[in-house]
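# Quick one: sequence and predicted model below, then my questions.
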Amino acid sequence: MFSGWGLTWGGWLDNRKGEWWLLAQLILIAAHLLPPWPAPASWGLAIWPRPLFGLGVLILLAGCALAGQGFLALGSSLSPLPAPRDDNRLITEGPYRRCRHPLYQSVLVCSLGVVIALGSVLHLLLLISLALVLQGKAHREEHALLAMHPSYGQYQRNVPAIVPGVPGLDWRL
């Protein structure tokens, strides 16, 4: 499953397969481990409300479940890079029926869960930054998929990109 991704030292240096998009994504995801800022006390709260924390955890778990569905559906076509594998298949079933990038959607849902669980402006900024990075990564990926799969254009016209109805995350041709 992890072989054939095309990760090379040269690629990390010159971004030949979109490695810098992946690096930005990984940094933003890792930054979610930072503590909330500002702290709940600055909002006048001793602790963040438990119902919001619980809701955030549920949303985070839902995002993890969405990621699992996306991983399973992609199978051997899985790659962390925006450059699709040479041997990829165009997947349009399962979670790929509701959006073209369900793994990116799952990352955003997980990030939203963290924002709600922690009530952190810092994490909200991370979510917005992650949305911008994933948008750019998805655009690069789609240019390559259009070249590899003639039917991808029709798929683009009919299926939302990352989050249906959200400007910047749903572009349909």
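Received, thanks. Residues are numbered from 1 along each chain as shown.
# contacts and neighbour counts: CA atoms only from here.
Noted.
# what about the helices in the protein?
9-14, 19-31, 50-74, 102-118, 121-148, 152-158 (DSSP state H).
# Pick the most deeply packed of these.
Of all those, helix 102-118 has the most neighbours on average by mean count of other Cα atoms under 10 Å, namely a mean of 24.
# which residues are contacting it?
29, 32, 36, 48, 52-64, 66-67, 70-71, 95-96, 121, 123-124, 126-127, 130-131, 134, 162-163 (Cα atoms under 8 Å, 6 or more residues apart in numbering).
# would JSON lines of the helices of the chain with distance to residue 91 be doable?
Converted to JSON lines, the helices of the chain look like this (distance: least, Cα to Cα, whole Å):
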{"stretch": "helix 9-14", "distance to residue 91": "26"}
{"stretch": "helix 19-31", "distance to residue 91": "21"}
{"stretch": "helix 50-74", "distance to residue 91": "7"}
{"stretch": "helix 102-118", "distance to residue 91": "11"}
{"stretch": "helix 121-148", "distance to residue 91": "11"}
{"stretch": "helix 152-158", "distance to residue 91": "10"}
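# Presented hereafter is structure B, for comparison with structure A:
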Amino acid sequence: MFSLGVMILLIHVSFAAVIVGLYEGKKGDYRQGRARQPESVRSFKAFYIYLHIATPIIVVMSCLGYDRLALYSHPAVMMIGTTISALGVAIFVGAKMRIGEEFAPCNDAYLPRDVIRDGVYKHVRHPIYAAFILFFLGIAITTANPITLLNWLVLGAYYVRSARFEEKALLEKFPVYEKYSKSTGRFIPRIVQSKND
């Protein structure tokens, strides 16, 4: 019989497999026929590699009960964190399926051919960033490890900065982006619409 920790570990492994499969499994060259974004967060690539090494180790240690840095260990809190991670995975899958070949990693940003304004993008301008923020928040809650909390904060800062660069470039290339940005939230759906809409 599996313990709760092993079950949560297996769930997070499956989440990671879905994300990596969609994130890395792009067909063709996403750069082809697209203009490079003038500014992007190139240093993100090193942090991204670090996350791929540190996070699985911490998740395994936490779920199997070997994490000495964990601030707490409670099954209900672990399940809440896992649920938040699941929400992040679901948002990522929906966004990635909609954006398709227009996807480009934030550290090697290329402008899309058009502004996508339907699907999950109807509500949020950067759903893939929001998905990863939720996913790693869930991991931070599940593991209760200060390192994963710090990783989540740094990841959030990278995504805020990257979103600002992207939005500046999109405003210059697509005049319609200004109206779109007033009707949608950056990472969280906008509840109250702008008076100009």
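Yes, it's here. Remember, predicted model here, so these are calculated numbers, not experimental data.
# After superposition, what's the TM-score here?
The TM-score (TM-score structural alignment, normalised by the length of structure 1) is 0.76; 153 aligned residues with a Cα RMSD of 2.7 Å.
# related to what we said a few turns ago, out of the helices of structure 1, flag the one nearest residue 1 of structure 1.
With Cα to Cα as the measure, helix 50-74 is the member of the helices of structure 1 nearest residue 1 of structure 1 (10.0 Å).
# corresponding residues in structure 2 for that closest one?
Using TM-score structural alignment, the residues of structure 2 aligned to helix 50-74 of structure 1 are 75-99.
# next one: stretch 106-124 of structure 1
Residue span in structure 2 matched to stretch 106-124 of structure 1, by TM-score structural alignment: 131-149.
# How far off centre is that stretch?
12 Å (Cα atoms, centre = their mean, to the nearest Å).
# Centroid-nearest residue for structure 1?
Against the mean C-alpha coordinate of structure 1, by Cα atoms, centre = their mean, the closest residue is residue 104 at 2.2 Å.
# Give me the number of neighbouring residues for residue 3 of structure 1.
Neighbourhood size, residue 3 of structure 1 [other Cα atoms under 10 Å]: 9.
# Translate it into the numbering of structure 2.
Match for residue 3 of structure 1 (TM-score structural alignment): residue 28.
# quick one: its match from residue 101 of structure 2, how far?
8 Å (Cα to Cα, to the nearest Å).
# next one: residue 124 of structure 2
19 Å.
# Residue 189 of structure 2 now?
24 Å.
# My guess is residue 99 of structure 2 contacts residue 116. True?
Yes. With contact defined as Cα atoms under 8 Å, residue 99 of structure 2 counts as touching residue 116 (7.4 Å).
# what sits against residue 41 of structure 2?
Residue 41 of structure 2 touches 106-108, 158, 161-162, counting by Cα under 8 Å, 6+ apart.
# so which of the residues you listed would you say is closest to residue 175 of structure 2?
Among the contacts of residue 41 of structure 2, and counting by Cα to Cα, the member closest to residue 175 of structure 2 is residue 162, at 19.7 Å.
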